[in-house]
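Novice: below are the sequence and a predicted model for it; my questions follow.
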Amino acid sequence: MLEMRGITKSFPGVTALSDVHLTVRAGEVHALCGENGAGKSTLMKVLSGVHPQGSYEGDVLFEGEPVSFRDIRDAERRGIVIIHQELALVPHLSIAENIHLGNERARRGVVDWNATLHGAQRLLARVGLREHPHTPVADLGVGRQQLVEIAKALSKEVRLLILDEPTAALNDEDSAHLLALILELRDQGVACVVISHKLNEIRRIADTVTVLRDGRTVETLPVRTAPDAEPEVSEDRIIRGMVGRDLDHRFPDRTPYPGEDADRVALAVRGWTVRHPVDRRRKVVDDVSLTVRRGEIVGIAGLMGAGRTELAMSVFGRSYGRHVAGTVEVDGREAATGTVPAAIAAGLAYVTEDRKRYGLHLDDTVHRNISLASLPSLRRHGVVDQHQERKVAETYRSAMNIKTPTVLEQVGRLSGGNQQKVVLSKWIHADPRVLILDEPTRGIDVGAKYEIYTVVDRLAAQGKAVLLISSELPELLGMCDRIYTMAEGRLTGEVTRDEATQETLMRHMTMTVSRS
């Protein structure tokens, strides 16, 4: 169905793609793997018309014919539709309006609302979404918004569907439903190209996988010989192609660093209760107490909605919730953390799970993002010393292996893994006593994950206290000295590194919480 030959694409200061080749057969799920910055999304933007003909070198053949797309609409007319990681829906419009946006059902220049409604109903049934077409998209969770995006693609008579990290922000249930839908579309003759860092999902749904590294095609591997056959390629084999080496260990060897401060508690949260910002009767976090010692990595495990992020954000300057109760102690003294500046002054740092919304100024430069949380340390006569600011950024660029042509590069142009390294650099430079990490490796490839794990381990070795929130149980088991579990806003267990297993954690995470 598709051949991409010798695709080369450059941006100022960097070659994103160099002589890349890709072949996709009709009616297959083709996975595209590689580290952040390998060129996966850029290649799909070339295919879908985001990067138009003339902005790249090479040839694209679709169904045996050479094609050149001036924009996304050109690609969609041929049945090539891309669904980006950041969904392109208008939240205050209805499902039906979003499905047909840009592809309106009209008569003589006037929208035919009857045809719009019935068309949306038919497409929603096809993707298994039981919502009324008049429902505003803002009322849907991310998982169901993904289904609306796929329904929108189907309305354009899609032949080749491109999905960029489709399950990155979904819980297990929504992910399973979406993966099943992709397989249904394959069986209906729709070819799918899936970009994903979740190798277990790739082995579950992909027929073929192509690996990119440093903007080049490394190899194409058959995942299975028949649609219902067991996968023949292992995760380790895919990883070897992605990073150019074997990762015998997914995590650095974890050695606790107790030292002379082994019993000194760096962070203590006592009786922490947070009410929902709108529904004041609802306790999102209910009487939580926990401790983190110096040099210790402590994890928090929980299912979606357990209250983990709400706990972290409320502790860090009361960034979430209303009527917060309880105390926070740093190094044995009660700390005022009622605002974000106060929390930073008290020695706390928070790496958010949503780096693009809360962690970065995407339209500003790398060096300014790194300095944001510690501008007073860069002040000279009341003005930020820009020379020193750039010098600091260059230091972190080297130490964190941030792949950018210059620290003056706009941070929004970096890959997800490099953006995450910028966020970590910002907080490390602030020199916190306690570092709260909320899903620090979400949407990041295995190579970049290992680099971030190494940084976290190094911070603990320096005596920092680390509180690590993650939905990936292997990540918690591989990194943490102790793990707390949460369910329905309350702590349900605490296990040591030696006691912790996925089964034990899941049992605590699914406990029914009794409330007085």
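Specialist: Now that the structure is in, tell me what you want to look at. Numbering: from 1, shown residues only.
Novice: please count neighbours and contacts with C-alpha atoms only from this point.
Specialist: OK.
Novice: and the closest residue to Val292 other than its chain neighbours, what element?
Specialist: Distance criterion C-alpha to C-alpha, 6 or more residues apart in numbering; nearest residue to Val292, sequence neighbours excluded, is Leu267 at 5.1 Å. Element membership for Leu267 (DSSP states H and E) is strand 265-275.
Novice: the residue in the chain sticking out farthest from the centre and His249, how far apart?
Specialist: For the chain, the largest distance from the centre (C-alpha atoms, centre = their mean) belongs to Arg108, which lies 43.5 Å off. To His249, Arg108 is 63 Å away according to C-alpha to C-alpha, to the nearest Å.
Novice: what separates Arg254 from Ala266, distance-wise?
Specialist: Separation of Arg254 from Ala266 (C-alpha to C-alpha): 20 Å.
Novice: the more surrounded of these two?
Specialist: A count of neighbours by other C-alpha atoms under 10 Å puts Ala266 above the other of Arg254 and Ala266, at 24 against 15.
Novice: what's the closest non-adjacent residue to the more buried one?
Specialist: Nearest to Ala266 is Asp331, by C-alpha to C-alpha, 6+ apart, at 4.4 Å.
Novice: just Arg204 next, same as before
Specialist: Leaving aside its chain neighbours, Arg204 sits nearest to Pro231 (7.2 Å; criterion: C-alpha to C-alpha, 6+ apart).
Novice: return the residues in contact with the closest residue to Thr208 other than its chain neighbours.
Specialist: Distances taken as C-alpha to C-alpha, 6+ apart put Pro222 closest to Thr208, at 4.5 Å, once the chain neighbours are dropped. Neighbour list for Pro222: Asp207, Thr208, Val209, Glu232, Val233 [criterion: C-alpha atoms under 8 Å, 6 or more residues apart in numbering].
Novice: go again using 10 Å as the cut-off
Specialist: Counting by C-alpha atoms under 10 Å, 6 or more residues apart in numbering, Pro222 touches His30, Ala206, Asp207, Thr208, Val209, Thr210, Pro231, Glu232, Val233.
Novice: structure two is appended below for comparative analysis:
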Amino acid sequence: MNAPRTPLLEMRGIDKAFGGVPALRQSRLCVGRGEVHALIGQNGAGKSTLIKILTGAYARDAGTIVFDGKGVDFKVPIAAQRAGLSTIYQELNLVPQRSVAENIFLGREPTRFGLIDWRHVEVESARILAGFGMSVDVSRPLRSCNTATQQMTAIARAVSMRAKLVIMDEPTSSLDETEVSTLFGVIRKLKADGVSVVFVSHRLDELYAVCDRITVMRDGQTVAEREMAGFPKLDLVAAMLGKELSVLQGTRRAGPDASMPEVLGVQHLRSGTRVKDASVTVRRGEIVGLGGLLGSGRTELARAVFGADAVDAGQIRIKGKLVKLDEPADAIARGVAFLSEDRKTEGIIADLSIRENLCLVLSPRLARLGIVDNRKQHEITEEFIRKLGIRCAGPDQPIRELSGGNQQKVLLARWLAAGIDLLLLDEPTRGIDVGAKAEILELIRGLADSQGLSVLIIASELEELVAASDRVAVLRDGHTVAELTGDDINESAVMAAMANGTANAAAPAQAGIQEVAHG
């Protein structure tokens, strides 16, 4: 552990459970005065829960919080704000119809002779923004301003409240490089003025550019507290993922012959703010893994290939033909299927039966004059229950009663019954037990071998990615930075590509660090 010399904030032994399931276990966070402190971790690591406990949105089950030398237990967020804590969320909680100045002083408008002193509001707002090097017409409605100005308005609000600690949750996610550079200048000014900043980001280059120390969380626990200087990126990624640097190579299947035809070809794809320049190919009967840290653009790339997100630039080929996918129906018509990471929200329909869920895509084909052939539905469902080993009471059992692994099998069966050629899998084993994970992965391998199914699989668990894949493409900040084949597919090489943008684990840990992150 590496604690600051003069702490402003100390959170120790923090526990929190939801419905008996631990979200935080003896977690801690210590932030020094006038320090820029990085807080990172994969999805579900506990970062948001820890912040919500600090700011009074959640009550902790155990632990202590000392802020500015006093023990605190904020019951509501407004109490935290009054004490000098200000949080700027990724989705800005401002009022777009009101002016920039009104947003900065919202709820704290100064008065003169019983009336709001609007001149003081505008003059003071302009002064604060000018201190950030920004010349803004503070009388403009916030909605007419760009994202960077809105972000600076939120920061100006925090400064006007005389915040001692500002928490920034993914503040650069919607900013371009110039805007990020401006934001970093503001953060450095806050630090120079003695204001502490907790900086939550998934972009590693940004952490090294602007942060003094770092706290890494994993599975609800604090697993590392270090100075940023001297903390190699590869070590940081290993701490986030829970891996040793000398990891063993996984066992993989042989994969298809290199002469097999291409089913998917993505070239220099750009989509939204996350996918900047991504390229990947998948041949018939091939399983290609898509690696990368949270926020690298993995899911967004799959969504673009499925027609769920717009493509801004680049090309997508399906079975050798250049295609334009305006919606998922276009992809489905070309034999492409997508299993979302969020099985419960975007996959199953909980109140329907196994049969109804499994035959959902097929229903139009099984209907005559608007009436679905229930007998045919039962036959198909029984066939896939048997083929995929779905453990259930029968086709009409509600899907919500099945385990996570069996629900995932039903979703796989849904697409297999539709006769798809390319399967996009986003975290297919998340939320299911170890035995079911192995079963799902073996099932996917078997489908690739026996039916020539092509698979693009996204997995955060490196063992799964290495063991399941014939090739692995690694994304970093929206760019494809490495493609691994054969014996080069191992956990060390994947982690090195995530950290350094190259599969060479011996590459300098700090190589390529710039003041502004890539993309």
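Specialist: Done, it's in. These numbers were taken from a predicted model, which means no experiment stands behind them.
Novice: about what we covered before: return the residue of the second structure aligned against the residue nearest to Ala266 of the first structure.
Specialist: Aligned by TM-score structural alignment, Asp331 of the first structure pairs with Lys319 of the second structure.
Novice: Val46 of the first structure: how many residues sit nearby?
Specialist: 25.
Novice: do the same with Val288 of the first structure
Specialist: Counted with other C-alpha under 10 Å, the neighbours of Val288 of the first structure add up to 18.
Novice: then it would be within a strand, right?
Specialist: Yes - using DSSP: H, G, I helix; E, B strand; the rest coil, the assignment for Val288 of the first structure is a strand.
Novice: so it makes contact with Val274?
Specialist: Yes - between Val288 of the first structure and Val274 there is a contact under C-alpha atoms under 10 Å: 9.5 Å.
Novice: how about the nearest residue to Glu97 of the first structure, chain neighbours excluded?
Specialist: With sequence-adjacent residues excluded and distances taken as C-alpha to C-alpha, 6+ apart, Glu97 of the first structure is closest to Thr116, at 7.6 Å.
Novice: again, but for Asp326 of the second structure
Specialist: Leaving aside its sequence neighbours, Asp326 of the second structure sits nearest to Gly307 (C-alpha to C-alpha, 6+ apart; 5.6 Å).
Novice: which residues does the residue nearest to Asp287 of the first structure when sequence neighbours are not counted contact?
Specialist: Distance criterion C-alpha to C-alpha, 6+ apart; nearest residue to Asp287 of the first structure, sequence neighbours excluded, is Gly271 at 4.4 Å. Counting by C-alpha under 10 Å, 6+ apart, Gly271 of the first structure touches Val285, Asp286, Asp287, Val288, Ser289, Leu290, Ala325, Gly326, Thr327, Val328.
Novice: swap the cut-off to 8 Å and go again
Specialist: Gly271 of the first structure sits next to Asp286, Asp287, Val288, Ser289, Ala325, Gly326, Thr327 when contact means C-alpha under 8 Å, 6+ apart.
Novice: the fourth one and Arg458 of the first structure, how far apart?
Specialist: When C-alpha to C-alpha is the yardstick, Ser289 of the first structure and Arg458 of the first structure sit 26 Å from each other.
Novice: repeat that for the first one.
Specialist: Separation of Asp286 of the first structure from Arg458 of the first structure (C-alpha to C-alpha) stands at 33 Å.
Novice: neighbour count winner among these two?
Specialist: Asp286 (20 against 15).
Novice: next, count neighbours for Gln221 of the second structure.
Specialist: For Gln221 of the second structure, the number of neighbouring residues by other C-alpha under 10 Å comes to 21.
Novice: to clarify, my last question referred to Arg303 of the second structure.
Specialist: 22.
Novice: with Ile300 of the first structure instead?
Specialist: 24.
Novice: correct me, but it touches Asp481?
Specialist: No - if you go by C-alpha atoms under 8 Å, Ile300 of the first structure and Asp481 don't touch, sitting 11.2 Å apart.
Novice: the helices in the stretch 51-200 of the first structure, which residues?
Specialist: Secondary structure of the stretch 51-200 of the first structure by DSSP state H, counting those that start in this stretch: the helices cover 72-77, 95-99, 113-127, 142-154, 172-187, 199-205.
Novice: over to the stretch 251-400 of the second structure?
Specialist: Using DSSP H, counting those that start in this stretch, helices in the stretch 251-400 of the second structure cover 298-305, 328-333, 343-346, 354-358, 374-388.
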